[in-house]
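Trainee: need a structure here:
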Amino acid sequence: MTGRHDGGVGGALRRDRFTFGPLEEGEALVEPILGSWEANMDHALARSPIDVCSSRGEDTVVLGNLGVVRVLDVNAGSRDVRVREGDLCLLLPFGRLDRFDYAELAYAYDCPGTIGLLAKRSKMDVRLLLPVPDGTAYSLPQWATYGRYFTAWDNWQKAYGCWRTQVADDDPANHLVFGWGGGVAFAELTLAKRAGFRVAMAAGSDERVAFLQENGITPVDRRRFPGLSLPNRQERADRDWHQRRRASVEDFHGLVNELSDGHGVAIFVDNIGEPLYDVTLAALAREGVVTTCGWKAGMRLSQLRGAECISRHIHVNTHVWRLPDSPGIRDFQETEGWIAPKGSDVIYDFDRVPELADDYASGRIGSYFPMYRVNPL
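Mentor: So this is what the prediction gives:
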């Protein structure tokens, strides 16, 4: 992407040549195969919540921090390197780590000097390359969705653990986990389902409603509640709009009560943010948890602190996952089949990446797992 552009989100992308120096110790030359289109790329192109070009002090940034690459060469030096030429690897999106190995800056996003997957060739630290399991039962497109699954794993572990601090021994079958968001929320709800919870998720298209139903998640058609989101500036002065919102919120909470036997949502996975946050909090059960690992539509949230205390609500916020946990999550995916369903992706060729960016920003993609192909397998 370039520092300046005109037009839509896709207009921030420009095909160009770039150069990088020779491999340094512990670096690998890689050939990106498939990249996963993530919300962080949409945020980067929209220059919100930050302008990553300005933040990095760079005029041009190569985006793309989750996907599958082929290793072409390795400069091991004195390091214990566990990748070799020809390996297919998952790129782990860690730029700068904190003292507990969580990400402070994301690779190919706000971390300066990092080169993403929207390039025919790139180089990266071998510590960020996690090999795809030998003889895997799953396709490369299925593995290319790993970023949503790794993120969901970390967020679910924290949210479920917090819920259990207050509800120590009740059967999860008595409790509802609800989500709105995309692929991360879907992956998280499949973990909740494995844990024995009732699970439901909002969806805004026939394709997504059918997909959720096929995968054992109760679909809630978002179109049934057209006034659910907070109003924009023009709508705030419309008295009829406020009546429509009140009706949509009441209808939604009525449905939640039906699904939860009148108790509300035990764990609410809310990766949307501000437009629906008041609805999320009002839908929470006592001792409920609201958990998020993303901010698709609004980062600034407000709440009535006293009400949250009295209801014993726990708020969980996570970002990415812990780097040393990566091999274990990958192995769980392989052995347990916790991975994107076969054929659930949609793939754009490299020349169509600007179109992918615009389709994603406009909500025209039915799949929870959009991706782009850079080089052939």
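Trainee: CA atoms for contacts and neighbours, from now on please.
Mentor: Will do.
Trainee: Double-check that Ile112 belongs to a helix.
Mentor: Quick fix: residue 112 reads Pro, not Ile. No - if the criterion is DSSP: H, G, I helix; E, B strand; the rest coil, then Pro112 is coil and not within a helix.
Trainee: Quick one: neighbours of it, just the number.
Mentor: 19 (other CA atoms under 10 Å).
Trainee: Which parts of the stretch 251-377 of the chain are strands?
Mentor: 265-270, 284-292, 314-317, 345-349, 369-373 (DSSP state E, counting those that start in this stretch).
Trainee: now the ones you listed as CSV including mean neighbour count?
Mentor: Formatted as CSV, those follow (neighbours: other CA atoms under 10 Å):
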stretch, mean neighbour count
strand 265-270, 28
strand 284-292, 24
strand 314-317, 16
strand 345-349, 17
strand 369-373, 24
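Trainee: which SS state does Pro226 fall under?
Mentor: State at Pro226, reduced to three classes by three-state DSSP: coil.
Trainee: One more, so I can put them side by side:
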Amino acid sequence: MAGPYNGEPGGALLRDRFTFGPLEEGEALVEPILGSWEANIDHALARSPIDVCSSRGEETVVLGNLGVVRVLKVNAGSRDVQVREGDLCLLMPFGKLDRFDYAELAYAYDCPGTIGLLAKRSKLDARLLLPIPEGTAYSLPQWAAYGRYFTAWDNWHKAYGCWRTQVADDDPANHLVFGWGGGVAFAELLLAKRAGFRVAMTAGSDERVAFLRENGIIPVDRRRFPALSLPTREERADRERHQRRRISMEDFLGVVQELSDGHGVAVFVDNIGEPLYDVTLRALAREGVVTTCGWKAGMRLSHLRGAESISRHIHVNTHVWRLPDSPGIRDFQEAEGWIPPEGSEVIYDFDRVPELADDYAHARIGSYFPLYRVNPL
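Mentor: Below is the predicted model of the structure:
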């Protein structure tokens, strides 16, 4: 990503050569194979919520912080490096860690000096490479979407733990977990289903409705509530628009009441943000949890603190996951098959990355797991 932004989703992308220095101690030279297109790339290209070039103090940034790479060379030096030449690995997107090993700055996003996977070659700290299990039962495209699953693992366990502090022993089968559509929400709902909850999620296309149903999640067709999002700035004076929203909201809340036996949502996975936040809170049960690990459309939120306190709502906010937890999450995926269903990914070749950026920004991708291929296997 380089140069001034022209307002188009792929407008900040520039195909060019770049150079980096020799491998320092503890670094690995890698060849990216498959990258996962994540919301953080979309945010970087839109220069919102931050301009990562300005934030990093760099004119050019190579994006792409989640994907599968092949290790070409390792300069271990005196450091304890666990990867070898030829290993296929997952990149852990940690730039700067805090004292508890959570991400403070994200690799190939807002952490200066980090080189992402949208390049034919890259070098990085070898400690960020997590080998794919030998003899894995799953394909590289299935593994390449791990970022949504690792993020979901951390967010779900924090949200579920908070819910259990107030609802200590009731059967989860009596409670509904709901999510606005997205790959992370999909992965979380599968964990909630494993824990015994009823699970439901919105979807905006026939393809996604069928996909959710095939995976044991109750699909709620988003198209039934066409005016559910907050009016735009231009629409705020339009009384008819507000009336249409009230109707959409009442219809949606009616569905939630039916699915939850009239109690509301126990845990609501809301990675959308401002346009739907008031709907999320209205749908939430007493002692309910609203949990988020992203901000697809609006970070600035507001609510009535008194109402949230009286309803004993808990708000959970997480980001990425804890680095030392990575091997355990990977091993759970391998052992339990908690991984994108085979064939559910969509892959764009490297030359089509600008098209991928545009399709993602305009919601033209049916899959929850869009990938890009950098080098052949």
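Trainee: hang on, the earlier thing: could the strands of the stretch 251-377 of structure 1 go into CSV alongside distance to Gly10 of structure 1?
Mentor: Putting those into CSV (distance: least, CA to CA, whole Å) gives the following:
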stretch, distance to Gly10 of structure 1
strand 265-270, 27
strand 284-292, 27
strand 314-317, 30
strand 345-349, 13
strand 369-373, 14
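Trainee: residue ranges for the strands of the stretch 1-150 of structure 1, please.
Mentor: Using DSSP E, counting those that start in this stretch, strands in the stretch 1-150 of structure 1 cover 27-36, 67-75, 88-91, 94-97, 103-106, 122-125, 129-131.
Trainee: By how much does the third one deviate from structure 2 on average?
Mentor: Right, the one you point to is strand 88-91 of structure 1. Its matched residues in structure 2 lie on average 0.1 Å from strand 88-91 of structure 1 after superposition (mean CA distance after the TM-score superposition for structure 1).
Trainee: So which elements touch that strand?
Mentor: strand 67-75, strand 129-131 (3 or more CA pairs under 8 Å, 6 or more residues apart in numbering; DSSP states H and E).
Trainee: distance of the closest residue in space to Pro172 of structure 1 that isn't next to it in sequence from Leu189 of structure 1?
Mentor: Using CA to CA, 6 or more residues apart in numbering and skipping the chain neighbours, the partner closest in space to Pro172 of structure 1 is Phe197 (4.7 Å). According to CA to CA, to the nearest Å, Phe197 of structure 1 stands 9 Å off from Leu189 of structure 1.
Trainee: do Thr151 of structure 1 as well
Mentor: 12 Å.
Trainee: between those two, which one's more packed in?
Mentor: Taking other CA under 10 Å, Thr151 of structure 1 and Leu189 do not tie; Leu189 has more neighbours (27 against 22).
Trainee: ok, and the closest non-adjacent residue to Gly288 of structure 2?
Mentor: Ala266 (4.5 Å).
Trainee: surely the one you found meets Leu281?
Mentor: No - Ala266 of structure 2 is beyond contact range of Leu281, at 11.0 Å (criterion: CA atoms under 8 Å).
Trainee: what's Gly135 of structure 2 in contact with, if anything?
Mentor: With contacts defined as CA atoms under 8 Å, 6 or more residues apart in numbering, Gly135 of structure 2 has no neighbours.
Trainee: For it, give its distance to Leu88 of structure 2.
Mentor: Distance of Gly135 of structure 2 to Leu88 of structure 2, given as CA to CA: 12 Å.
Trainee: Please say which position in structure 1 Ala227 of structure 2 maps to.
Mentor: Aligning on TM-score structural alignment places Ala227 of structure 2 opposite Gly227 in structure 1.
Trainee: What is the neighbour count of its match?
Mentor: 18.
Trainee: Do I have it right that Tyr5 of structure 2 meets Ala12?
Mentor: Yes - Tyr5 of structure 2 lies in contact with Ala12 (CA under 8 Å); the separation is 5.3 Å.
Trainee: Just the helices from structure 2, written as ranges.
Mentor: With DSSP state H as the criterion, structure 2 has helices at 39-46, 52-56, 140-144, 146-166, 183-194, 206-214, 239-259, 277-283, 305-310, 326-336, 353-361.
Trainee: Using CSV, lay out those together with distance to Arg222 of structure 2.
Mentor: CSV is the format used below for the helices of structure 2 (distance: least, CA to CA, whole Å):
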stretch, distance to Arg222 of structure 2
helix 39-46, 20
helix 52-56, 33
helix 140-144, 27
helix 146-166, 22
helix 183-194, 15
helix 206-214, 9
helix 239-259, 9
helix 277-283, 13
helix 305-310, 26
helix 326-336, 29
helix 353-361, 18
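Trainee: Fine, thanks again, bye for now.
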